[in-house]
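Visitor: sequence and predicted structure below; questions after.
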Amino acid sequence: MAKAPADPDFDLKSQRPSAGEVRRFATGEALFLAPLPLPTGHAPMDLGGSFLEVNDTYLDVGQSNFNKAFQAQLMIWGVMFILIVCLIVLPLVEMSMFFGDPHERSFMTHFMSMLEGLRFYSLIALLGGGFFSVLGATAVIRTTLQKARARPMRFNRQRREVCYFPSGSDEPIIQPWEELVAWVSISTGTTGEGIISTYTLGMALDNPKTDKTHFLNQGVLTPAHGLSKWEAIRVYMEKGPAFCPGKAPHEGRHTFDEERESMREAYREGDCSAIGVAWWYLRNIVTWWRFPYWVAEWDHRYSMKVMPASIEQWSQPVPPAQWAKPSSALLVQTVQIEKAFAKGQSFMDYFNSTLGEPASMQGERS
């Protein structure tokens, strides 16, 4: 049985971290990227499509409805498999047995046997199809409801502030951008047969009203992916929407139309065979054509919770003369690290970070 690595839960009150600092915890270590969010030198990327809104005033980072249509298709595949096997495949097998019956039973005898078998198969189809329908629909609805409980994290670049709603709460936490804590971490666990490592991009915000720190952790493929995701947020706040990835597309019935047109274009250019075209139509007919994409649209509409009036007001543009300015400390350190990047150093080189390196290599670096 696998023992999953735990997400880091740092003590951020007694000793505030700083960008470039490495801290160790029970199952691994973390490299801090903020407070005082410095450039990482990585290309900004919105991995996973979590940029729900990008404009000149704010950036919303949350969970899109990506793969919702596929989730609905999996549910339908389970139902249709049961129905096709019970109502088509097995009756055809029964029928084929009539022509090779070694006992030479009469047509009426065999016909009555087929009817009896069909009633049994229909009952199995009803129970099995119903089971998969309930199971699949429960999974689809549950994941949508979970997503709907949490509003996206909003980064206001004109005010240089961050707004976060704890899950299930309508009370926002607003924190200065330069005080937000962020890190990438490596956690190690065991499966009984080997060692596994997981990578996390984490953020933490302090709630002054409750004296509680809220931790947000998102799994990433590698520390480099975490750095690129954070850099996309950082470069939006420091330079604006023109320098970061745009708004992530959401799935809907338009996605179905785009996929069909892409398939047709591939066929016209010879990149898709007639068999491939036939398979595309067959699998979409079996999975109820546009229905999964309608489910994705419903998920998108339902889970996009409206912000309270106070945050809508907070999100309104302000005159450029009233925009908050970066601190002098951030400006000075940004110039210094960018000079290091120009000389070929990386973020980890600049801070002499040993994140994820074996102890032997850490000793060599030191």
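Guide: Here it is on my side, so go on.
Visitor: C-alpha only now, for contacts and for neighbours.
Guide: Fine.
Visitor: please identify the helix or strand for residue 32.
Guide: Using DSSP states H and E, residue 32 maps to strand 28-34.
Visitor: what about that strand, distance to the chain center?
Guide: Computed by CA atoms, centre = their mean, to the nearest Å, the separation of strand 28-34 from the middle of its chain amounts to 21 Å.
Visitor: and what of stretch 211-224?
Guide: The chain centre lies 13 Å from the centre of stretch 211-224; the measure is CA atoms, centre = their mean.
Visitor: got the buried residues for that stretch?
Guide: 213, 215, 217, 219, 220, 222, 223 (16 or more other CA atoms under 10 Å).
Visitor: go on, stretch 132-141?
Guide: Across stretch 132-141, burial judged by 16+ other CA under 10 Å covers 132, 133, 136, 140.
Visitor: off-centre distance for that stretch?
Guide: 20 Å.
Visitor: in this structure residue 171 contacts residue 163, no?
Guide: No. Using CA atoms under 8 Å, residue 171 is not in contact with residue 163, being 10.1 Å away.
Visitor: comparing those two, which residue is more hemmed in?
Guide: residue 163 (21 against 11; other CA atoms under 10 Å).
Visitor: which residue sits closest to that one, ignoring its sequence neighbours?
Guide: Distances taken as CA to CA, 6 or more residues apart in numbering put residue 174 closest to residue 163, at 4.5 Å, once the chain neighbours are dropped.
Visitor: contacts only, for that neighbour.
Guide: 161, 162, 163, 164 (CA atoms under 8 Å, 6 or more residues apart in numbering).
Visitor: and it, how far is that from residue 165?
Guide: Distance of residue 174 to residue 165, computed by CA to CA, to the nearest Å: 9 Å.
Visitor: do residue 266 as well
Guide: 44 Å.
Visitor: neighbour count winner among these two?
Guide: residue 165 (19 against 15).
Visitor: residues contacting the closest residue to that one other than its chain neighbours?
Guide: Distance criterion CA to CA, 6+ apart; nearest residue to residue 165, sequence neighbours excluded, is residue 172 at 4.8 Å. Going by CA under 8 Å, 6+ apart, residue 172 touches 163, 164, 165, 166.
Visitor: okay, pairing it with this:
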Amino acid sequence: MVVTVLGSYYTYSLLKAIYIISKLAPVRFNRQRREVAYMVKRGDTPRIVPWEDVIACVSTSTTITEYGTQNSFALKIGLHAGLEDRLLWLQVPSPTLESAVSEWEAIRVYMEEGPTALPVPFMAGMPEEGTVAYFHACRRNYRERHSYIRYVCGFLLIQFCSGWTLPNHIAEWVERLPRTGFPKAVREWSKPLPPEQWAKPSAELLEESKVVRRSFRKGVDLFQYFKERRTEPPR
């Protein structure tokens, strides 16, 4: 019975993951051209928008139940979808507001300052979460920190009933599945450019960046800065 339930669950999860991956709109950020390429769906004509026209915001929602409330957050990236002034919204779920803002900040820093400006990952050198190597790293860590009886009952038994490393193998296989690819035109667009041909940020962006950095030096964080900007009278 347990094997049947687990098999049905993993089959459903696998098929769902394959379906989602096949439908995901691929997005590519090109910091040398300061542009973003994307496709709405498989087979669609790729669209390229200026980096400085990309819109970023964080959506929040609150779920109320008989047990309390639960907040959820998501980074939303808006890309112009044609001449009709429509937007394609990409959504990245996040556990907290700060995490959602950090997701965007990582993209922004990469585009504005390059990959060397990104912070070193907090758990650098650790296996990627969800992989078989990560599973065994967690298993060894649990064994080192607990008694043998607790290790058997609190880890081995639970993980055995959950499929042991089968979910990790499925996750690794799904990760290797081919995504919706870009056509040749976008692959050509993605090729490196000589430094002298790199696009430059606009004067407005440079000025805004100076103002933000001055605010940071005064001890104002990003949330306070934009809160103050919203209360300023229009110029």
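Guide: Received it, and whenever you're ready, just let me know what you need. The structure displayed is predicted, hence computed values, not measured ones.
Visitor: got a TM-score for the two of them?
Guide: The TM-score (TM-score structural alignment, normalised by the length of structure 2) is 0.77; 226 aligned residues with a CA RMSD of 3.4 Å.
Visitor: which one of the contacts of residue 172 of structure 1 sits closest to residue 191 of structure 1?
Guide: Ranked by distance to residue 191 of structure 1 (CA to CA), the contacts of residue 172 of structure 1 are led by residue 166 at 32.2 Å.
Visitor: quickly find the element holding that closest one.
Guide: Here residue 166 of structure 1 sits in a region with no helix or strand, counting by DSSP H and E.
Visitor: now which residue in structure 2 aligns to it?
Guide: The alignment partner of residue 166 of structure 1 in structure 2, by TM-score structural alignment, is residue 40.
Visitor: secondary structure class for the residue nearest to residue 59 of structure 1 when sequence neighbours are not counted?
Guide: Excluding the flanking residues, the one nearest residue 59 of structure 1 by CA to CA, 6+ apart is residue 155, at 5.0 Å. Assigned state for residue 155 of structure 1: strand (three-state reduction, DSSP: H, G, I helix; E, B strand; the rest coil).
Visitor: cool, residue 169 of structure 1 as well?
Guide: Taken by three-state DSSP, the conformation at residue 169 of structure 1 corresponds to coil.
Visitor: what sits against it?
Guide: Taking CA under 8 Å, 6+ apart, we find residue 169 of structure 1 in contact with residue 150.
Visitor: and residue 182 of structure 2, by the same measure?
Guide: Contacts for residue 182 of structure 2 were tallied using CA under 8 Å, 6+ apart; they are 26, 39, 46.
Visitor: quick one: map it onto structure 1.
Guide: So residue 182 of structure 2 corresponds to residue 307, using TM-score structural alignment.
Visitor: same question for residue 113 of structure 2.
Guide: Correspondence of residue 113 of structure 2 to structure 1, assessed by TM-score structural alignment: residue 239.
Visitor: quick one: that match from residue 34 of structure 1, how far?
Guide: The value you get for residue 239 of structure 1 to residue 34 of structure 1, if CA to CA is used, is 17 Å.
Visitor: the two: which is more packed in?
Guide: residue 34 (24 against 11).
Visitor: ok, back up a step: secondary structure element for the match of residue 182 of structure 2?
Guide: Under DSSP H and E, no helix or strand contains residue 307 of structure 1.
Visitor: all strands for structure 1, in order.
Guide: Applying DSSP state E to structure 1 gives strands spanning 22-25, 28-34, 51-54, 58-61, 153-156, 161-164, 173-176, 181-190, 195-207, 212-220.
Visitor: wait, residue 172 of structure 2 touches residue 133, no?
Guide: No. Contact between residue 172 of structure 2 and residue 133 fails when scored by CA under 8 Å: they sit 10.6 Å apart.
Visitor: mind checking how far the residue nearest in space to the middle of structure 2 is from residue 110 of structure 2?
Guide: Among the residues of structure 2, the one closest to the centroid is residue 92, at 5.5 Å (CA atoms, centre = their mean). Distance of residue 92 of structure 2 to residue 110 of structure 2, given as CA to CA: 17 Å.
Visitor: still on that earlier bit, want to throw the buried residues of stretch 132-141 of structure 1 into JSON lines with distance to residue 319 of structure 1?
Guide: What follows is the buried residues of stretch 132-141 of structure 1, written out as JSON lines (distance: CA to CA, whole Å):
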{"residue": "132", "distance to residue 319 of structure 1": "55"}
{"residue": "133", "distance to residue 319 of structure 1": "53"}
{"residue": "136", "distance to residue 319 of structure 1": "50"}
{"residue": "140", "distance to residue 319 of structure 1": "43"}
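Visitor: okay, and which of those map to helices?
Guide: 132, 133, 136, 140 (DSSP state H).
Visitor: from the residues you listed, which two are the most distant?
Guide: Largest pairwise distance in these, by CA to CA, is 12.0 Å, between 132 and 140.
Visitor: please consider this matter closed, and thank you.
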